[in-house]
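>>> sequence unknown, structure follows:
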């Protein structure tokens, strides 16, 4: 099953949204983006915002460490048994797009161990603008960039920017300090993405992850309809 990529409404569900035991499986959402864009902080904020209403688990990807998983554990965003780390040992996009076996095993192990789950977030290791997730791994993907990386990133495009189900432009609070033009970024993102949604976030602000939470709730509503 995959979310309906016509983007004309909430996620649509097909027959293989169920597990072998007949239960509905979790919605799987991937988060990708360049190093330092705020992927792990976004995952942490999403867990804090949704953990009282949803059953959530997280899979993180790093090349040679468990750094992102350990960040989530230190910040106690979820119980330890709900966080799995994958050490890819290679370019991060390999484990989320080409050979997804380690991530898929981690996702399925989490559903077995702590399920039933409503949502599994799969965070990619830091990669470039070409990083995308296999549709065999996730049902929808979020791509995170940040204003400190330069306000020309949306114009540069790349599959992550142009095709992700949601583009997140993060760290808007830094725009005045790095000379990034948020209006320009919005225009360039719209030109690259057409009708695909774009949201701006600042995780330092109150409810800074709110736009992403709203989008996720919409996807989940379609998933369980």
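Good, I have the coordinates. Since the structure is predicted, the reported quantities are computational estimates derived from the model, not experimental observations.

>>> Could you use CA atoms for every contact and neighbour count after this?
Will do.

>>> Do a quick rundown of the strands in the chain.
Assigned by DSSP state E, the chain shows strands spanning 27-32, 56-62, 83-87, 119-123, 140-146, 166-170, 198-200.

>>> Quote the end-to-end distance of stretch 185-201.
Using Cα to Cα, to the nearest Å, the end-to-end distance of stretch 185-201 comes to 13 Å.

>>> Please identify the buried residues of it?
By neighbour count on 16 or more other Cα atoms under 10 Å, the buried set for stretch 185-201 is 185, 186, 188, 189, 190, 192, 193, 196, 198, 199, 200, 201.

>>> among the strands of the chain, which is nearest residue 70?
strand 83-87 (8.7 Å; Cα to Cα).

>>> Check the offset of the closest one from the chain's centre.
How far strand 83-87 lies from its chain's middle: 15 Å, per Cα atoms, centre = their mean, to the nearest Å.

>>> Export the strands of the chain to CSV and append columns for distance to residue 154.
Listed next are the strands of the chain as CSV, based on distance: least, Cα to Cα, whole Å:
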stretch, distance to residue 154
strand 27-32, 15
strand 56-62, 24
strand 83-87, 29
strand 119-123, 21
strand 140-146, 9
strand 166-170, 9
strand 198-200, 10
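
>>> Residue 158 is nearest to which of those strands?
Nearest of the strands of the chain (Cα to Cα): strand 140-146, 10.9 Å.

>>> what is the orientation angle of that closest one with strand 27-32?
Strand 140-146 runs at 30 degrees relative to strand 27-32, counting by axes from the mean of the first three to the mean of the last three Cα atoms, to 10 degrees.

>>> list the helices and strands strand 140-146 packs on?
With contacts defined as 3 or more Cα pairs under 8 Å, 6 or more residues apart in numbering; DSSP states H and E, the packing partners of strand 140-146 are strand 27-32, strand 166-170.

>>> Structure two is appended below for comparative analysis:
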């Protein structure tokens, strides 16, 4: 069986709504964060909130299958006021609520905009899923996909729509690379081969830079959104 052929992933989303509503008001930019279990999505969300909350009006929607654990973590860390954090219990595989039936997440997003808005940014965190997890463009305007070096340095090479098509790929926990035998240079080469010109950020939340490269990318998206 020959596997050295290109793979085209089907589009499973509709186009996002316009940034300006019919009444002239501007809705928030919506950024989704997906990735495998344990890759560091919630920690990245928390770090982004700390980095951006002084300059942006923001809120978060978390997705878990049967719990509110990710939301409760953010609440314990006090990264945002409680009324700016909403939890969705998907009751099924996480990708269903971010790609197939997005109604629960859309309701949470719209309720946040109504109750604590106007907002500049809403982060929608998926529950942990596999490399095929993607967000509907009817739900978010851009997607970050988070992987970590402890999962193996072959993850970028394996591809999948999360790795190859996300607007930003984050390779997390780079500080662990020497301890788990992951080659960061190899991961960078493989990610570039899979993603072309799409950006990749290498991140250690324990390092000096922390979430700064991802926060800078979010600021760029905010600026582009405001200019539309």
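Yep, it's here. These numbers were taken from a predicted model, which means no experiment stands behind them.

>>> Just the closest of the buried residues of stretch 185-201 of the first structure to residue 15 of the first structure, please.
Using Cα to Cα, these come closest to residue 15 of the first structure at residue 196, 25.4 Å.

>>> which one in the second structure is aligned with the closest one?
Under the alignment (TM-score structural alignment), residue 196 of the first structure pairs with residue 198 of the second structure.

>>> Spatially central, which residue of the second structure would that be?
residue 33 (1.3 Å; Cα atoms, centre = their mean).

>>> biggest separation within the buried residues of stretch 185-201 of the first structure, which pair?
Taking Cα to Cα, no two of those sit farther apart than 192 and 201, at 19.1 Å.

>>> got the residue ranges for the helices in the second structure?
Taking DSSP state H, the helices of the second structure run over residues 41-52, 69-77, 94-95, 103-116, 155-158, 161-165, 177-180, 184-195, 212-227.

>>> Report the contact partners of residue 188 of the second structure.
Residue 188 of the second structure makes contacts with residue 200, as judged by Cα atoms under 8 Å, 6 or more residues apart in numbering.

>>> how close does the equivalent of it over in the first structure sit to residue 205 of the first structure?
Aligned by TM-score structural alignment, residue 188 of the second structure pairs with residue 186 of the first structure. Residue 186 of the first structure is 20 Å from residue 205 of the first structure, where distance means Cα to Cα.

>>> repeat for residue 219 of the first structure
24 Å.

>>> Same check on residue 69 of the first structure?
Taking Cα to Cα, one finds residue 69 of the first structure at 23 Å from residue 205 of the first structure.

>>> out of those two, which sits in the busier spot?
residue 69 (22 against 11; other Cα atoms under 10 Å).

>>> Could you pull up the residues touching that one?
Here residue 69 of the first structure is in contact with 59, 60, 83, 84, 85 (Cα under 8 Å, 6+ apart).

>>> What does it correspond to in the second structure?
By TM-score structural alignment, residue 69 of the first structure lines up with residue 71.

>>> now do residue 31 of the first structure
The alignment partner of residue 31 of the first structure in the second structure, by TM-score structural alignment, is residue 33.

>>> got a winner among the contacts of residue 69 of the first structure for most neighbours?
residue 60 (27 neighbours).

>>> any idea how far that one is from residue 85 of the first structure?
Taking Cα to Cα, one finds residue 60 of the first structure at 5 Å from residue 85 of the first structure.

>>> list residues touching both of these two?
66, 68, 69.

>>> Save those residues as TSV, and put in distance to residue 146 of the first structure too.
Below are these laid out as TSV (distance: Cα to Cα, whole Å):
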residue	distance to residue 146 of the first structure
66	23
68	18
69	21
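
>>> Looking at these, spot the one nearest residue 141 of the first structure.
residue 68 (18.3 Å).

>>> The closest one contacts residue 60, correct?
Yes: Residue 68 of the first structure is in contact with residue 60 according to Cα atoms under 8 Å; the separation is 6.3 Å.

>>> Mind listing the shared neighbours of the two?
residue 85.

>>> hmm, back to that, for the helices of the second structure, which one sits closest to residue 123 of the second structure?
Of the helices of the second structure, nearest to residue 123 of the second structure by Cα to Cα is helix 41-52, at 7.5 Å.

>>> Have a look at how far, on average, that closest one is from the first structure.
Taking mean Cα distance after the TM-score superposition for the first structure, the mean distance separating helix 41-52 of the second structure from the aligned residues in the first structure is 0.1 Å.

>>> helices or strands next to that helix in the packing?
In terms of contacts (3+ Cα pairs under 8 Å, 6+ apart), helix 41-52 of the second structure is packed against helix 69-77, strand 121-125, helix 212-227.

>>> isn't residue 176 of the second structure right next to residue 149, touching?
Yes: using Cα under 8 Å, residue 176 of the second structure is in contact with residue 149, at 6.9 Å.
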